[in-house]
Structure formats: structure tokens, C-alpha cells
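Student: sequence plus predicted model, see below.
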Amino acid sequence: MVSFLFLDFDGVLHPQYDGEPTPKEVCFCHLPRFEAVMRRYPGVQIVISSTWRQQFGMLQLRAFFSTDIARRIVGITPTYPADGPPRMHIREWEILQWLKQHHASNKQWVALDDSQGDFRDYRHRVVFCQPWEGLSEHRAVQLSKALQGTRL
């Protein structure tokens, strides 16, 4: 059974705009679809892995979501140290660090992300969205299957 979902925002909950700010009218346009999937899996807790965690605190991050989903947001991943050695697969490292810090390394998890280059050894646990599209209907079906544990 999947315990945690690690959630990215840009390229997932709304399309990615190549370093440009997301237009207000598009921001979080896929949130209703995401929340609908998550409501079918009430035992899955959410950890924010998006870079938005570097700009907003937990209360602000939770405020983007409906109350029932916001209650399930249990944390944010640590940020890879700026003075650390250059490395790829940073998002994967951050997720593994969070699991280690919370004594949850043995728990099943899934990530919802658009950055394929940020994962290496655990790509099979990631539902990858197309950055310019975000969480499409097709990806929502994939997420649901992953949360059921049928594609891990």
C-alpha cells in the first residue's frame, strides 16, 4: 500500500512556462483533477517536493488546496544543499532524504513530477507529466494506478 505521494507543482498542477511565471488564470488549473484522484486514496499522505516549498511555508502551501486534501499534507522535502557537490537526480535525493529523516524508508511511495532528469534509480515510482501539459486525464489514470500499487 502506498503511504506517501511526493508532489511537484510546476508542470504538474499547471503547465510549466520555461522559467516564466505561470499566468494567474492557469495557475493550479489541474488541482481539481489531482484532488479528485487523491480523494479515492484517503490513506495516502502528501509531501510537497515542488520548488514552491522554498518560497512558501507549510500554511501557505496548504492554503492552495481544499481543506480535506490540505490536512493530508504532512511535510516538505529538504532542499539539496547549495554547497553540495554538483549532482543530477536531485529530486530523488530530496525524497530519499525526507523518507530517511522520517524513518519511513521502508514505506511505499509515489512521486508526481515533470522532471525526468531528477530521477534515476526510482523512476518506476514516478508518474511523469509532460511539462507543457501538466496532469492530463491520461496521467491522472496513471497516478490512480500507481496509488493502487499496480504499477510499482
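Tutor: Nice, I can see it.

Student: please count neighbours and contacts with C-alpha atoms only from this point.
Tutor: Will do.

Student: distance of the nearest residue to residue 2 once chain neighbours are set aside relative to residue 124?
Tutor: Once flanking residues are discounted, residue 2 sits nearest to residue 108: 4.7 Å by C-alpha to C-alpha, 6 or more residues apart in numbering. Going from residue 108 to residue 124 by C-alpha to C-alpha, to the nearest Å gives 12 Å.

Student: swap in residue 102?
Tutor: Between residue 102 and residue 124 the computed distance is 22 Å (C-alpha to C-alpha).

Student: how about the helices in the protein?
Tutor: With DSSP state H as the criterion, the chain has helices at 31-39, 58-63, 67-70, 90-101, 137-148.

Student: can I get the ones you listed in TSV with mean neighbour count and distance to residue 2?
Tutor: Shown next, in TSV, are the helices of the chain (neighbours: other C-alpha atoms under 10 Å; distance: least, C-alpha to C-alpha, whole Å):
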stretch	mean neighbour count	distance to residue 2
helix 31-39	16	12
helix 58-63	13	21
helix 67-70	14	16
helix 90-101	18	13
helix 137-148	18	6
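
Student: dropping in the other structure now:
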Amino acid sequence: VVISSTWRLQVPIDGLRARFSPDVAHRVVGVTPRFFELVNVPDSLLGYEREAECNAWLRANDRSVFPWLAVDDRSWLYRPFNQSLFLVDGKTGLTAEMAEELIILLHRP
């Protein structure tokens, strides 16, 4: 799990881990870089900050060839129809019902 939330701008990684249940907390391995710190952002990602940040983390950690999935409530931070975005409602967050959908999605080959 890599945190791309704006929480990462104010809270250290241990504080971020503390916001999750223990079974998820130990899986948090890092945070994405800030958009304004990125270099060589592809033109196709210039208007999509969060996706650019995710891609930068993937490249920096030799993971760019692996599938990834973002759980987010802000679709406009990703390119339209991005298959790597699992969109949640910002008012409710990740509900139990949506978590079941996410688990199914993550187990697909």
C-alpha cells in the first residue's frame, strides 16, 4: 500500500499507518512524491496530478510494469476511464459493500 492522499503532506508515515487496521498498516510501504517535485512528467499526465504521482512512485521503485490500483474519491486527478482507479464516494469513503467489490477486483487474474 502506497499513500497518495493529501494526508501524506501533514502526517508522517507512522501516523498514516496508525489510521489503518493492523492487517493493512503493516502493508503501507511508502507515500507518493508531491506533484510539484516531479521531473519528466509525461505530457499525458500533466493535468492529472495524483495519477502522475502514482506513476512517479512506480517508476522510482521499479514497479512500473506491475498492475496497480488507486482507491480515491477524486476522479479528476486521474485520466478519464483509468482502469487503475477504484472510485469511492468522498462522503462515505470505502464502505463495507465497496470493500467487498474491491476484494473481488484485487483477486481477478
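Tutor: That came through fine. Quick caveat: nothing in here was measured; it's all calculated off a predicted structure.

Student: could I get the TM-score for this pair?
Tutor: Overlay of the two chains. TM-score (TM-score structural alignment, normalised by the length of the second structure): 0.82; 104 aligned residues with a C-alpha RMSD of 2.3 Å.

Student: circling back to that earlier point, burial count for the residue nearest to residue 2 of the first structure?
Tutor: Counted with other C-alpha atoms under 10 Å, residues neighbouring residue 108 of the first structure total 16.

Student: tell me the counterpart of it in the second structure.
Tutor: If you follow residue 108 of the first structure across to the second structure using TM-score structural alignment, you land on residue 67.

Student: and that match, how close does it get to residue 18 of the second structure?
Tutor: Plainly put, residue 67 of the second structure is 26 Å away from residue 18 of the second structure if you go by C-alpha to C-alpha.

Student: ok, now residue 106 of the second structure?
Tutor: For residue 106 of the second structure, the distance to residue 18 of the second structure equals 23 Å [C-alpha to C-alpha].

Student: cool, and residue 6 of the second structure?
Tutor: Residue 6 of the second structure is 16 Å from residue 18 of the second structure, where distance means C-alpha to C-alpha.

Student: sorry, back to before: for residue 81 of the first structure, find the nearest of the helices of the first structure.
Tutor: Set against residue 81 of the first structure and scored by C-alpha to C-alpha, those come closest in helix 90-101, at 9.9 Å.

Student: which residues does the closest one contact?
Tutor: Contacts to helix 90-101 of the first structure, defined as C-alpha atoms under 8 Å, 6 or more residues apart in numbering, come from residues 6, 49, 76-80, 105, 118-120, 122.

Student: hmm, which of these are the buried ones?
Tutor: For those, a burial check counting by 16 or more other C-alpha atoms under 10 Å picks out 6, 49, 76-79, 118-119.

Student: turn the residues you listed into CSV, columns for distance to residue 95 of the first structure.
Tutor: Output for those, formatted as CSV (distance: C-alpha to C-alpha, whole Å):
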residue, distance to residue 95 of the first structure
6, 7
49, 7
76, 9
77, 6
78, 8
79, 10
118, 11
119, 10
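
Student: and the two most separated of those?
Tutor: Greatest spatial distance in those: 76 and 119, 17.5 Å, computed using C-alpha to C-alpha.

Student: tell me how many other residues surround residue 48 of the first structure.
Tutor: When neighbours are counted by other C-alpha under 10 Å, residue 48 of the first structure registers 23.

Student: residue 132 of the first structure too?
Tutor: What residue 132 of the first structure shows, counting by other C-alpha under 10 Å, is a neighbour count of 15.

Student: that one maps to what in the second structure?
Tutor: Checking TM-score structural alignment: residue 132 of the first structure goes with residue 91.

Student: distance-wise, check that match relative to residue 72 of the second structure.
Tutor: For residue 91 of the second structure, the distance to residue 72 of the second structure equals 12 Å [C-alpha to C-alpha].
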